[in-house]
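Chemist: My questions are about this predicted structure, shown below with the sequence.
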Amino acid sequence: MRILGIETSCDETGVAIYDEEKGLLSHQLYSQVKLHADYGGVVPELASRDHVKKTIPLVKEALKEANLTSADIDGIAYTAGPGLVGALLVGATIGRSIAYAWDVPAVPVHHMEGHLLAPMLEDNPPPFPFIALLVSGGHTMIVEVKAIGEYQILGESIDDAAGEAFDKTAKLMGLDYPGGPLLSRLAEKGTPGRFKFPRPMTDRPGLDMSFSGLKTFAANTISGNDNDEQTRADIAYAFQEAVCATLAIKCKRALQQTGMKRIVIAGGVSANKQLRLELEALAKKVGGEVYYPRTEFCTDNGAMIAYAGMQRLKNGETSGLGVKAQPRWPIDQLEPIA
């Protein structure tokens, strides 16, 4: 089975082809970072229009890269949510239309399930069950994963997600958009211990998280200190350390609560080096393992959608002739794979 996956949930247009036996055959990605940089964040209408321009050319490039034609494709998978509704509708309508034209089934895919399954694209995929830390854009959650589709949310952010906190704090520091990766690079020059940020909601039971307070703490720290390069780096270090330590503490609790030993981290923030070090240290301490996708599959991409869609199509799921776009879609509402 060969599946063409289309990802258009936010500001990246991703198209990929996944073969059940051979693995990933092609992977095309276009980022809209330059388009939105002048606005300091994603402009939904501009994102939707750019997806309209880029999706079909990327489909053609994916087929060319894989040395395939439309006759070689057995199904279309498209991101149906969560995400920006206009952007989702672009990918959903294009995906459903291509499927109709090529006479193959189409299946809507949950964006966060795509991220959760992204490590399955690697040579050493995690076996089930495991704990998944999903840190992507406006989402931060810890999920107990027993099998594909068998998800229980153990904890999630009650306000700003980790990625949002990174981007907003970077903006406070005067860094360009998208600020999260730039803040992490600045933190590499920071001095450990000069500033100490709180670890929010770690002094109370439970696995829910909050990062808006860290952003406020960062704002007060920035305004109360000199704006020289080293001070900014030291603040970035302390902020990143606090976020990663908080996530590690919550993951440790999740492992203790479930008795599991395996952790999967996925989503854009999973590319953060400090977070990976924290969770690798945690896994080593408990005698477990940590898994994550390669860096290019941490951010939004078509490969994860193609893989997740293949699993859903094999399970007999399709969208029929309908088009699904669901900007709010809890991951624990998905059906388990039979």
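Modeler: Nice, thanks for sending it over. Treat the numbers as computed from the prediction; the structure is a model and nothing was measured.

Chemist: Please count neighbours and contacts with C-alpha atoms only from this point.
Modeler: OK.

Chemist: ok, and the closest non-adjacent residue to Pro129?
Modeler: Nearest residue to Pro129, sequence neighbours excluded (CA to CA, 6 or more residues apart in numbering): Lys146, at 4.3 Å.

Chemist: same question, Val269
Modeler: Using CA to CA, 6+ apart, the closest residue to Val269 is Val135 (5.5 Å).

Chemist: what about the helix or strand that contains the one you found, distance to the chain center?
Modeler: Using DSSP states H and E, Val135 sits in strand 130-136. Relative to its chain's centre, strand 130-136 lies at 9 Å (CA atoms, centre = their mean, to the nearest Å).

Chemist: tell me which residues in the helix or strand just after that strand are buried?
Modeler: Following strand 130-136 in sequence order, the next helix or strand is strand 139-147 (DSSP H and E). Residues of strand 139-147 classed as buried under the neighbour-count rule (16 or more other CA atoms under 10 Å) are His139, Thr140, Met141, Ile142, Val143, Glu144, Val145.

Chemist: try it against this one:
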Amino acid sequence: MAGKDHNRQTSKSGNAFPDFPFLSILVSGGHSLLVKSSSVTDHSLMASSADIAIGEALDKSARLILPESLLQTAKNTMYGKMLEQFAFPGGPADYSDYRPAMTRGEEQIKRESPWGWSITTPLANTRQLQFSFSCVPSTITRLFANREKANQPTSDDERVALARESMRVCFEHLASRTVIALEALRDQAGNKEQIKTLVVSGGVAANRYLMTILRSFLDVRGFGHVELVAPPPYLCTDNAAMIGWAGIEMFEAGWRTELSCRALRKWSLDSTSEDGGVLGPSGWTKV
């Protein structure tokens, strides 16, 4: 499973773009969203975070886990990227033996480290379509606070283990909720349009370990036929490119805006939201 290509940009049919309907996971420092898209303008929000975004959880964890010397010499504040590089200096080879939880029951098994700590899997006892990531940095914060009180150092080996476990818990939680959503859509009465593609976008989509976990979960949970599509890693963190491409999609679909339109700071996708979703703001015209 880990040896598969996790950076495919086209479907098996050779199409450069996924066919509707498809699921999208938006994972960044500010968002953790699972969205079903039925057209360029028709989107349904299936899950979001009850607390903090996955990117924020990983950034907070990284600032605690990474050695101070590494943080001081860093040339940027891309802590999530630094965490992945610190955890897996050998790249994909370092997690080539990864095996996903085969069942929901396996997800709930506590994994205690050789140092005596463990990170609880969020929402392990519920199938609620919701994300929660705050427990990961909270657990790590308590661990280092206790170490500081006891004047106990933390070795690099333990820091690497913490980095790997924090990512694993976050990514498997994301994958588990995605599988639950896919099962719900598959089991809906009269649902003839099956989901064939899972799109992953946002800054965290650049993490190759995340893509390995998602692909592995899909394969062992009955969704091996679902394509996993993500932008090239260098574009995952480019907000301007993502916004610009969304504009291109809308333009090619025949949508235009009047010159009186203003930029919106927050804008929902779901048409059932208070602001009306993509077409909610006034000023849209269809060519």
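Modeler: On my side now, so go ahead. Note that the structure is predicted; figures quoted are calculated from it, not measured.

Chemist: List the contacts of the strand holding Val135 of structure 1.
Modeler: Residues outside strand 130-136 of structure 1 that contact it (CA atoms under 8 Å, 6 or more residues apart in numbering): 112, 115-116, 140-146, 161-163, 251, 254-255, 260-270, 299.

Chemist: Just the buried ones from those?
Modeler: Here, 16+ other CA under 10 Å leaves 112, 115-116, 140-145, 161-163, 251, 254-255, 260-270, 299 buried among the contacts of strand 130-136 of structure 1.

Chemist: Now intersect the residues you listed with the helices, please.
Modeler: Using DSSP state H, the subset of these located in helices is Met112, His115, Leu116, Ala162, Gly163, Cys251, Ala254, Leu255.

Chemist: so which two of these are the farthest from each other?
Modeler: Gly163 and Leu255 (22.6 Å; CA to CA).

Chemist: For stretch 70-86 of structure 2, list every residue counted as buried.
Modeler: With the criterion 16+ other CA under 10 Å, stretch 70-86 of structure 2 contains buried residues Leu71, Tyr79, Gly80, Lys81, Met82, Leu83, Glu84, Phe86.

Chemist: Which of those residues fall within helices?
Modeler: Leu71, Tyr79, Gly80, Lys81, Met82, Leu83, Glu84, Phe86.

Chemist: What residue in structure 1 is paired with the third one?
Modeler: In this case it means Gly80 of structure 2. Per TM-score structural alignment, the equivalent position to Gly80 of structure 2 in structure 1 is Gly180.

Chemist: Would you check that that match makes contact with Gly163?
Modeler: Yes: the pair Gly180 of structure 1 / Gly163 is scored as a contact, 6.9 Å apart, by CA atoms under 8 Å.

Chemist: shared neighbours, the two?
Modeler: With CA under 8 Å, 6+ apart, Gly180 of structure 1 and Gly163 have no common neighbours.

Chemist: What about the equivalent of Gly247 of structure 2 over in structure 1, how many residues nearby?
Modeler: Following TM-score structural alignment, the counterpart assigned to Gly247 of structure 2 within structure 1 is Gly309. Using other CA atoms under 10 Å, Gly309 of structure 1 is surrounded by 31 other residues.

Chemist: which ones are touching Gly309 of structure 1?
Modeler: Ile3, Gly5, Ile76, Ala77, Tyr78, Val107, Pro108, Val109.

Chemist: What about those residues, which one has the most neighbours?
Modeler: Those, ranked by neighbours (other CA under 10 Å): first place Tyr78, 36 neighbours.

Chemist: measure the closest residue in space to Ile265 of structure 1 that isn't next to it in sequence to Asp167 of structure 1 for me?
Modeler: Once flanking residues are discounted, Ile265 of structure 1 sits nearest to Leu133: 4.7 Å by CA to CA, 6+ apart. As judged by CA to CA, to the nearest Å, Leu133 of structure 1 and Asp167 of structure 1 stand 19 Å apart.

Chemist: Residue in structure 2 paired with the residue nearest to Pro129 of structure 1?
Modeler: In structure 2, Lys146 of structure 1 lands on Ser38 (TM-score structural alignment).

Chemist: so that match sits right up against Ile195, yeah?
Modeler: No: using CA under 8 Å as the test, Ser38 of structure 2 is too far from Ile195 to be in contact (10.0 Å).

Chemist: what do those two both touch?
Modeler: What both Ser38 of structure 2 and Ile195 touch, as defined by CA under 8 Å, 6+ apart, is the set Pro21, Phe22.

Chemist: Strands of the stretch 151-287 of structure 2, start to end?
Modeler: In the stretch 151-287 of structure 2, the segments counted as strands under DSSP state E, counting those that start in this stretch are 197-201, 227-229, 255-257, 284-286.

Chemist: What residues in structure 1 pair up with the first one?
Modeler: Under the alignment (TM-score structural alignment), strand 197-201 of structure 2 falls on residues 262-266 in structure 1.

Chemist: after superposition, how close is the matching stretch to structure 2?
Modeler: Mean deviation of stretch 262-266 of structure 1 relative to structure 2 after superposition (mean CA distance after the TM-score superposition for structure 1): 1.3 Å.

Chemist: which of the contacts of Gly309 of structure 1 does structure 2 keep?
Modeler: With both residues aligned by TM-score structural alignment, their matches' CA atoms under 8 Å, structure 2 has none of the contacts of the contacts of Gly309 of structure 1.

Chemist: Tell me which of these fall in strands.
Modeler: Those of the contacts of Gly309 of structure 1 mapping onto strands are Ile3, Gly5, Ile76, Ala77, Tyr78, Val107, Pro108, Val109, per DSSP state E.

Chemist: got the end-to-end distance for stretch 291-299 of structure 1?
Modeler: 15 Å.

Chemist: contact partners of it?
Modeler: With CA under 8 Å, 6+ apart as the criterion, stretch 291-299 of structure 1 contacts 115, 118-122, 125-126, 136, 262-271, 303-304.

Chemist: number of nearby residues for the counterpart of Leu185 of structure 2 in structure 1?
Modeler: Leu185 of structure 2 maps onto Thr258 in structure 1, with residues paired by TM-score structural alignment. By other CA under 10 Å, the residues close to Thr258 of structure 1 number 12.

Chemist: Next, the contact list for the closest residue to Thr258 of structure 1 other than its chain neighbours, please.
Modeler: Leaving aside its sequence neighbours, Thr258 of structure 1 sits nearest to Glu144 (CA to CA, 6+ apart; 8.0 Å). Neighbouring residues of Glu144 of structure 1 by CA under 8 Å, 6+ apart: Pro129, Phe130, Ile131, Ala132, Tyr151, Gln152, Ile153, Leu154, Thr258.
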